[in-house]
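# sequence-free structure coming up:
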């Protein structure tokens, strides 16, 4: 474990990296770089899933936030940005660097996160099911605004100076809009952080940029022990058709950033080719609607991260009959739909947000279907549903699971093991060490073994709080 630091950090003659998150789990991405010129945190993610991990969000940060000079963000997902307001609350006042789109999406994601935490705390206090009296949010909207005020935008492929002899370069990662791999040069040493790597077939974004020359690589392993199955375009269509025949409704928990856009694109394709019936589609996530606007604006501007067809796809995005549930009253009406419909709602792992209320109402009804569209971290409701849970706990009560649960992996925007190995193999020279992170233990161990066996590189799965020299 890393001890809490006080005062100014001791400057290191040689760069040192400390793993403060995303080890042994896919969430809580936090990597600390200490060098002679500055102290840099790469990602400030929130822990999600298992209670033992979520409790880390409440622990004092292992180093004094006042001593951080910079935070670099790979992308806007909560497990990479969601701890930033807490850092700002506890004294961090340095610079936060990220791409323009990550800044735009982070503003949406973090404001929503604070709102949900405040609402959950109020609900827990009113219902009396919290162990804490009173229940409190991890941070509030004031903390979010303080954090957002520290953000500066970086262009892709252009080095950002952090201190004398220290620079960061953002390159497209193809995972979500604005996502980047980040190369940090500290003196003579170059360390590359993959963030979350995308895939070759994203309908809007180009594949990840090839890795630059690096001495150390920190690579994700979300799917490090498996290959994505071949795409099955009928899987979603068949699930929708079965549900409509039962006079039920389809609930799709979807990440508000990127996943909702991809689901809407696929629904439009299925509707146009006549594979699904003409039923209402509701987008019940203010965050997703705001993110959709960011995607449209960014696609209209263009840039190196987009495919050529992205502008036309986003300009024409929509499905006949799509409706937005913009307020709480409209959302509540969807809990008991009068006719078969499709509801897309956040969050994607069913850990919070409006989708939790929809699950409470729709899981007990055998006519309904819940479609899971992406990775579900251990300890989340989405993971429980995938693993066949017959009941799940929602807001202090157990709810029976009678609805059909369908896994549609085609929407995953994480590289699988083969794709990650291929990306690493395109490095212009072997690094001295690859650190495998951002995966559950079996996934990280499997990917590290493949890197060693197939590429002949030194691959290490670090432990929480471990410190390593970068030289």
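Sure, I can see it. Here the structure is a predicted model, which is why all the values come from computation and not from measurement.
# alpha carbons only for contacts and neighbour counts from here, please
OK.
# can you give me the end-to-end distance of stretch 140-156?
31 Å (Cα to Cα, to the nearest Å).
# how about it: buried residues?
Under the neighbour-count criterion of 16 or more other Cα atoms under 10 Å, stretch 140-156 has 140, 141, 143, 144, 146, 147, 148, 150, 151, 154, 156 buried.
# what's the answer for stretch 444-461, then?
Buried, per 16+ other Cα under 10 Å, within stretch 444-461: 444-451, 457-461.
# could you dump these into TSV with secondary structure and distance to residue 404 added?
Output for those, formatted as TSV (DSSP: H, G, I helix; E, B strand; the rest coil; distance: Cα to Cα, whole Å):
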residue	secondary structure	distance to residue 404
444	helix	31
445	helix	33
446	helix	32
447	helix	33
448	helix	36
449	helix	37
450	helix	36
451	helix	38
457	coil	44
458	coil	44
459	strand	41
460	strand	40
461	coil	37
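# which among those gets closest to residue 415?
residue 447 (11.9 Å; Cα to Cα).
# so which of the buried residues of stretch 140-156 sit within strands?
Those of the buried residues of stretch 140-156 mapping onto strands are 151, 154, per DSSP state E.
# A further structure is provided below for comparison with the first:
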């Protein structure tokens, strides 16, 4: 077992405690502070996204000094779980960030890109004078993000790692995304399991989450805690959308999460073309981050369902758009095509320029292939908004808008209950997080009714002792 030296003698009288610094009342901002003895460990370090009052929390100081945190453990790489790391390091955190190798590799792509986009958005706002701030500033820079990457240390799935003072942790595959991990902490005989984002049993790319038999305490996500995914075949529905749009001479624009969802869509489109279920339309992947992430599937064979030949076919499905100039040329095309671009909730990135161009035309279709957090442009469009504000300008939405949750990488309520049903022993308490209020409370109710476990939906900044 790996071990790092103890820096402080343990306080054996202190009961372990868990403080919820994010992912309460929202699907974003995942941060959980675990305190045991003299140790303070942050599990996940995510950005708040969506509603402005949530995003403003990113600018507020944490209720704990970053330099007081001994280590960060990441369940996976998505920005709502990792995107606050550059700020944490910039503001004084000097410990290690522990992750699986694939999570580290994805963060090397995601975090610098996040810093770059924030710098770019601030510069664009200043140049076009549509920000209320003078000047508009990025939350953090690409340089901040690159500096934070030096803090990473990888731990393989299934390997117990000793943090000192009787505190160990272990990663187990969670499905959902390359490198995504169920994270189990052990402290002097007490166990605490974090689901992170729980994958699905029959995902197109990822294997199902690991079976867990017991833990003393459980923190479970509830993104889809109040609903079930449509059982209809997502590839069949996607084919119908593409064929319908192409028949009217339109463009299919898919705002997609660059890591995970973009690759699933590419592989699904490859299968549809191979089966001749859709015409051989040009497909463009316009996201440098998604392009880099797609290459990682070769490097982590065995963590997903695809073999090397299938990875190659996935990559070859699309024309890869690297530069801004290429992006502008794609935006000028008007013939039927499929355009996949980040971000998945239309909160930033190149997809905004594509929406400005293609959303006003009724021949086109905008397909959201995943969860749309409240307060995002994606959520507004999914709810039927007639206009959305992009770069200070209101853009009319005349294109057909479709939400295709069947491609979600999150377990739905039924799948979560099935996963919980494999526990041999109920946890002492289950904390339901990472969901909108309705979803979290609905999952609480279902767990209490179906398996009769003790549950609670914690509040923001609430702290509980784990006896």
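Good, I have the coordinates. These figures come from a predicted structure and were not determined experimentally.
# give me the TM-score for this pair.
With the length set by TM-score structural alignment, normalised by the length of structure 2, the two chains reach a TM-score of 0.96; 458 aligned residues with a Cα RMSD of 1.5 Å.
# list the contacts of the residue mapped onto residue 434 of structure 1 from structure 2.
Here residue 434 of structure 1 is matched to residue 430 in structure 2, going by TM-score structural alignment. By Cα atoms under 8 Å, 6 or more residues apart in numbering, residue 430 of structure 2 lies in contact with 217, 218, 219, 220, 453, 454, 455, 456.
# and what of residue 214 of structure 1?
183, 189, 190, 191, 192, 427, 429, 430, 431.
# helix or strand: which one has it?
Assessed by DSSP states H and E, residue 214 of structure 1 sits outside every helix and strand.
# for it, give its distance to residue 237 of structure 1.
If you go by Cα to Cα, the gap between residue 214 of structure 1 and residue 237 of structure 1 works out to 44 Å.
# list the helices and strands the single longest helix found in structure 1 packs on?
Assignment by DSSP state H gives helix 100-127 as the longest helix of structure 1. Packing contacts for helix 100-127 of structure 1, counted by 3 or more Cα pairs under 8 Å, 6 or more residues apart in numbering; DSSP states H and E, involve helix 78-81, helix 141-148, strand 151-154, helix 286-301.
# now do the SS call for the aligned partner of residue 325 of structure 2 in structure 1.
Under the alignment by TM-score structural alignment, residue 325 of structure 2 pairs with residue 329 in structure 1. Secondary structure, DSSP: H, G, I helix; E, B strand; the rest coil: residue 329 of structure 1 is helix.
# and for residue 329 of structure 1, the neighbour number?
By other Cα atoms under 10 Å, 9 other residues sit near residue 329 of structure 1.
# could I get the contacts of residue 430 of structure 2 in JSON lines, plus columns for distance to residue 97 of structure 2?
Converted to JSON lines, the contacts of residue 430 of structure 2 look like this (distance: Cα to Cα, whole Å):
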{"residue": "217", "distance to residue 97 of structure 2": "23"}
{"residue": "218", "distance to residue 97 of structure 2": "22"}
{"residue": "219", "distance to residue 97 of structure 2": "20"}
{"residue": "220", "distance to residue 97 of structure 2": "22"}
{"residue": "453", "distance to residue 97 of structure 2": "33"}
{"residue": "454", "distance to residue 97 of structure 2": "32"}
{"residue": "455", "distance to residue 97 of structure 2": "30"}
{"residue": "456", "distance to residue 97 of structure 2": "29"}
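# which residue would you name as the spatial centre of structure 1?
Centroid check for structure 1 by Cα atoms, centre = their mean gives residue 77 as the closest residue, at 3.5 Å.
# who's in contact with that residue?
By Cα under 8 Å, 6+ apart, the neighbours of residue 77 of structure 1 are 106, 109, 257.
# the second one is in contact with residue 80, isn't it?
No - Residue 109 of structure 1 lies out of contact with residue 80 (Cα atoms under 8 Å); the separation is 10.9 Å.
# joint contacts of the two?
If you check residue 109 of structure 1 and residue 80 against Cα under 8 Å, 6+ apart, no residue is contacted by both.
# for residue 351 of structure 1, what are its contacts?
49, 380, 381, 382.
# what's the matching residue for the last one over in structure 2?
Counting by TM-score structural alignment, residue 382 of structure 1 corresponds to residue 378 in structure 2.
# and that match, that one's in a helix?
Yes - the assignment for residue 378 of structure 2 is a helix, going by three-state DSSP.
# ok, residue 362 of structure 2 - how many residues close by?
By the criterion of other Cα under 10 Å, residue 362 of structure 2 has 16 neighbours.
# where does stretch 347-357 of structure 2 end up in structure 1?
Using TM-score structural alignment, stretch 347-357 of structure 2 pairs with 351-361 in structure 1.
# CSV for the buried residues of stretch 444-461 of structure 1, including distance to residue 209 of structure 1?
Shown next, in CSV, are the buried residues of stretch 444-461 of structure 1 (distance: Cα to Cα, whole Å):
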residue, distance to residue 209 of structure 1
444, 22
445, 25
446, 24
447, 20
448, 21
449, 24
450, 21
451, 19
457, 21
458, 22
459, 21
460, 23
461, 24
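# report the two of the residues you listed separated the most.
Across those (Cα to Cα), the longest gap, 15.1 Å, separates 444 and 457.
# quick revisit: as CSV, the helices and strands packed on helix 100-127 of structure 1 with distance to residue 35 of structure 1 would be great.
Listed next are these as CSV, based on distance: least, Cα to Cα, whole Å:
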stretch, distance to residue 35 of structure 1
helix 78-81, 22
helix 141-148, 24
strand 151-154, 22
helix 286-301, 35
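# against residue 437 of structure 1, how distant is the residue nearest to residue 356 of structure 1 when sequence neighbours are not counted?
Nearest non-adjacent residue to residue 356 of structure 1, counting by Cα to Cα, 6 or more residues apart in numbering: residue 350, 6.0 Å away. Distance, residue 350 of structure 1 to residue 437 of structure 1, by Cα to Cα: 24 Å.
# neighbour count: these two, which is higher?
Shown here are residue 350 of structure 1 and residue 437; by other Cα under 10 Å, residue 437 has more neighbours (33 against 26).
# ok, the residue nearest to residue 212 of structure 2 when sequence neighbours are not counted - contacts?
Excluding its sequence neighbours, the residue lying closest to residue 212 of structure 2 (Cα to Cα, 6+ apart) is residue 423, at 5.9 Å. When contacts are counted by Cα under 8 Å, 6+ apart, residue 423 of structure 2 touches 211, 212, 213, 214.
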